[in-house]
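Visitor: This is a predicted model, with the sequence first.
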Amino acid sequence: MRSVVRGVLRHALIVAVVGLPMAIGTAVAQPNIPITRDLAGAKDHPLVPRYEGSFIIGYKTDRFAEVDIPLSPSTQISGTRRFEKIDAVEGARTRLLYVTPLERTSLEVMRNYKDALVAAGFEPLWECSRDRCGDAIERPFYEFNDGRRLTTDQVMAHAYSANITDQRLLVMRLARPQGGLVHVIVFTAFQDNVANKAASNRVAVFVDVVESGTMEKRMVTVQAPEMATNIGRDGRQAIYGIYFDFDKADIKAESKPQLDEMAKLLQANANLKVYIVGHTDNQGTLEYNVSLSQRRADAVVRSLAGQYGIAAARLTARGMGPLAPITANTTDEGRAKNRRVELVQQ
């Protein structure tokens, strides 16, 4: 098959193709403005090629964000259509919305993307097409997920807004040699755009790129004397310097400075007994997050007891999952604050 995806995938990245908000019950003008160039200021992600002849009509970047990666068909959960199984991936994010040339099929466009990604070393995680993706798979991407909406202008906002057919979703992942993962999710569908007829009657492609391991570490390690003061006053200390790989309970090496200070606190206060409490944001199911937070709390207890000689009887691990947030989970910043370990005085 002739490949018309141009460019070279040089590194790992996550591409999540997503639908955009639907204009239902809204009177939207339908100009026929020809699309002959990319959106001003937009550009291809350096690691992801575009389908030849496509133009960018939507574009947004975030220095650090959390993105839900669907790994199952969409379904009804508690009355809301969403994905039963997801991964939450964090990193630098770029979202790109393309319209392809006329008379292309969603199948042809998707096959070209998959061929290019496989050739670049990506491994498939999950893919689906049409009804096998669940009923109206484009809806969980935008209608119930504000984090995936591109609403800067009308054309961007109203992609996938009418006559959506032949939906296809591809999820792939690449492990970088230098560490970190790049996931790729590509969503293609034949669609109309109620904001601009020139963007209609053709395939639209939404690409969401998330590169893990790109967050600037700005949290200062909390020193032992400060922890002693805060626990004495508040009975607790929030810790952000304990790092875990995504979806795992293995403590990363860069956590050592904070573990050192926690050990100093406990060594200097021989009568202090604490709960080591794991907390997550609200992404994913309650049962899974509680289990993950418990495993991470257990890992901290094992580290303090095994590497620093703190008596295990002074340490009790508890996993709270998302049940005790310190702020709303409605933004990336809020979710980051809620993902933490706490020392709570017994």
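Guide: Received the coordinates, thanks. Note that the structure is predicted; figures quoted are calculated from it, not measured.
Visitor: hey, let's count contacts and neighbours off CA atoms from now on
Guide: Noted.
Visitor: mind listing the helices for the stretch 201-346 of the chain?
Guide: Secondary structure of the stretch 201-346 of the chain (DSSP state H, counting those that start in this stretch): helices located at 224-234, 256-268, 286-308, 332-338.
Visitor: could these go into TSV alongside mean neighbour count and distance to Q76?
Guide: Formatted as TSV, the helices of the stretch 201-346 of the chain follow (neighbours: other Cα atoms under 10 Å; distance: least, Cα to Cα, whole Å):
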stretch	mean neighbour count	distance to Q76
helix 224-234	15	42
helix 256-268	18	42
helix 286-308	19	16
helix 332-338	18	24
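Visitor: Looking at those, which is nearest to S106?
Guide: Checking the helices of the stretch 201-346 of the chain against S106 by Cα to Cα gives helix 332-338 as the closest, at 31.8 Å.
Visitor: That closest one packs against which elements?
Guide: Applying 3 or more Cα pairs under 8 Å, 6 or more residues apart in numbering; DSSP states H and E, one finds that helix 332-338 contacts strand 55-70.
Visitor: redo that, cut-off 10 Å
Guide: strand 55-70, strand 236-239, strand 274-279 (3 or more Cα pairs under 10 Å, 6 or more residues apart in numbering; DSSP states H and E).
Visitor: second one coming, line it up with the first:
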Amino acid sequence: MRIKTLIHAAIVAACPAAGVAMTLEFPVNSVRVLDETETLGSYQLPLGGWEDDQIDALTAEGEVIRQVWRIPSTNLTTLQILGPLREQLIEDGYEVVFECKDWDCGGFDFRYGIDVAPEPQMHVDLGNYRFLSARMEGDDKDEVLSLLVSRRSDTAFVQVTIVGPSGAPRPNLTPSTKTQPTISPAGLSFDPTGNGLGVMLESEGYVVLDDLTFAIGSSTLSDGTYPSLAALADYLKTNPNRNVTLVGHTDAEGSLPGNVALSKRRATSVMDRLVDTYGISRSQVSAEGMGYLSPRASNLTDNGRNQNRRVEVILTPAE
């Protein structure tokens, strides 16, 4: 990790830090599941994504506050959660210094290169998370802050980390008292008769192809017609400058190497169907496997394991 340093005064003897505490409102049904404060600690604030086997970071020292908020039974996307929080930070005087989304951040490497609270308090889907770093400068109040937002099928998670001078007013982090607007789910379903897949792929960066089936123990896509593949093929033909990666996922039964290999073979089978049946250019599609490293539900139940066995399509940069 490439490190820069920002040191906050740990103790202000004669004149403690003054000012109005920041207020950050989370979605209305949010529940705080973790609240930790370290009077004098340090935090490495990412200033960029994973690059050259490291993360460009700034070391902030002072009082470190870390909270995790869980938003149950929500259909809000990670962007719909992060967006309002970003606006509140800017209104409070913060400057956003870095922001990224899962694969643009560096995927697996970025997530495991930053400080993340453990499960079950904080859950990070490697293919569906967003990260933001912000900084506020002042004569008597220098603060840095980060937000990590992710979700699984029925729950969203937000981790906020704040570093500021000891003695400064504690930030007011609270659920909103406003009514949350109703927003249709994204990333889980779409209308295959229209351009729903394309719209979701452009806005969210990924779509779960929930209608695909594989024979038990097989890595070959079963015969049949799949609306999701027809919609994806239409999108790729209409947008020849777009590239996608098909990512296979498994449940947690069996070894990690075996599951990674199986998930990649299944993704490759879907890619072959797109090329052979729908005439999609191989230059637009690639295949990868994550095994069980990115669950969207618990592997302790049959229903959860069924949800975790899936193939997703992710929008990737054109080479």
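Guide: Nice, I can see it. Quick caveat, the model's predicted, so the values are computed rather than measured.
Visitor: Next, the TM-score between them, please.
Guide: Remark: TM-score between the superposed chains equals 0.38 [TM-score structural alignment, normalised by the length of the second structure]; 128 aligned residues with a Cα RMSD of 1.8 Å.
Visitor: re the thing from before, which stretch among the helices of the stretch 201-346 of the first structure comes nearest V210 of the first structure?
Guide: Of the helices of the stretch 201-346 of the first structure, the one closest to V210 of the first structure (Cα to Cα) turns out to be helix 332-338, at 13.5 Å.
Visitor: How many neighbouring residues does the residue nearest to L201 of the second structure when sequence neighbours are not counted have?
Guide: Leaving aside its chain neighbours, L201 of the second structure sits nearest to V207 (6.0 Å; criterion: Cα to Cα, 6 or more residues apart in numbering). If you count neighbours by other Cα atoms under 10 Å, V207 of the second structure ends up with 25.
Visitor: pretty sure V207 of the second structure contacts A231?
Guide: No - V207 of the second structure lies out of contact with A231 (Cα atoms under 10 Å); the separation is 11.3 Å.
Visitor: Now do the strands in the stretch 1-150 of the second structure.
Guide: Ranges of strands within the stretch 1-150 of the second structure are 2-7, 23-26, 31-51, 54-72, 95-101, 129-136, 143-151, based on DSSP state E, counting those that start in this stretch.
Visitor: most tightly surrounded among the helices and strands packed on helix 332-338 of the first structure?
Guide: strand 274-279 (a mean of 24; mean count of other Cα atoms under 10 Å).
Visitor: helices or strands up against that one?
Guide: Partner elements for strand 274-279 of the first structure (3+ Cα pairs under 10 Å, 6+ apart): strand 236-239, helix 286-308, strand 315-321, helix 332-338, strand 340-345.
Visitor: Show me what the first one is packed up against.
Guide: In this case it means strand 236-239 of the first structure. Against strand 236-239 of the first structure (3+ Cα pairs under 10 Å, 6+ apart) you get helix 224-234, helix 256-268, strand 274-279, helix 332-338, strand 340-345.
Visitor: Repeat that for the longest one.
Guide: For helix 286-308 of the first structure, the helices and strands in contact under the criterion 3+ Cα pairs under 10 Å, 6+ apart are helix 256-268, strand 274-279, strand 315-321, strand 340-345.
Visitor: burial of G258 of the second structure, as a residue count?
Guide: 11.
Visitor: Going by neighbour count, which residues of the helix or strand that it is a member of are buried?
Guide: G258 of the second structure belongs to helix 256-278 when assigned by DSSP states H and E. Buried positions in helix 256-278 of the second structure, judged by neighbour count with 16 or more other Cα atoms under 10 Å: 259-275.
Visitor: re the thing from before, which one of the helices and strands packed on helix 286-308 of the first structure lies nearest to R63 of the first structure?
Guide: Per Cα to Cα, nearest to R63 of the first structure of those: strand 340-345, 20.5 Å.
Visitor: what inclination does the closest one have with respect to helix 256-268?
Guide: Orientation check (axes from the mean of the first three to the mean of the last three Cα atoms, to 10 degrees): strand 340-345 of the first structure against helix 256-268 gives 0 degrees.
Visitor: Packing partners of strand 340-345 of the first structure?
Guide: helix 224-234, strand 236-239, strand 274-279, helix 286-308, strand 315-321.
Visitor: Format these as CSV; extra columns: distance to R168 of the first structure.
Guide: Formatted as CSV, those follow (distance: least, Cα to Cα, whole Å):
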stretch, distance to R168 of the first structure
helix 224-234, 51
strand 236-239, 41
strand 274-279, 35
helix 286-308, 28
strand 315-321, 33
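Visitor: out of the ones you listed, nearest to F55 of the first structure?
Guide: Checking those against F55 of the first structure by Cα to Cα gives helix 286-308 as the closest, at 39.8 Å.
Visitor: related to what we said a few turns ago, nearest to F187 of the first structure, out of the helices and strands packed on helix 332-338 of the first structure?
Guide: strand 55-70 (11.2 Å).
Visitor: which element follows that closest one toward the C-terminus?
Guide: Using DSSP H and E, the helix or strand that follows strand 55-70 of the first structure towards the C-terminus is strand 74-77.
Visitor: Identify each buried residue in that next one, please.
Guide: S74, T75.
Visitor: helices or strands next to that strand in the packing?
Guide: strand 80-83, helix 138-142.
Visitor: Of all those, which one is nearest A263 of the first structure?
Guide: strand 80-83 (41.0 Å).
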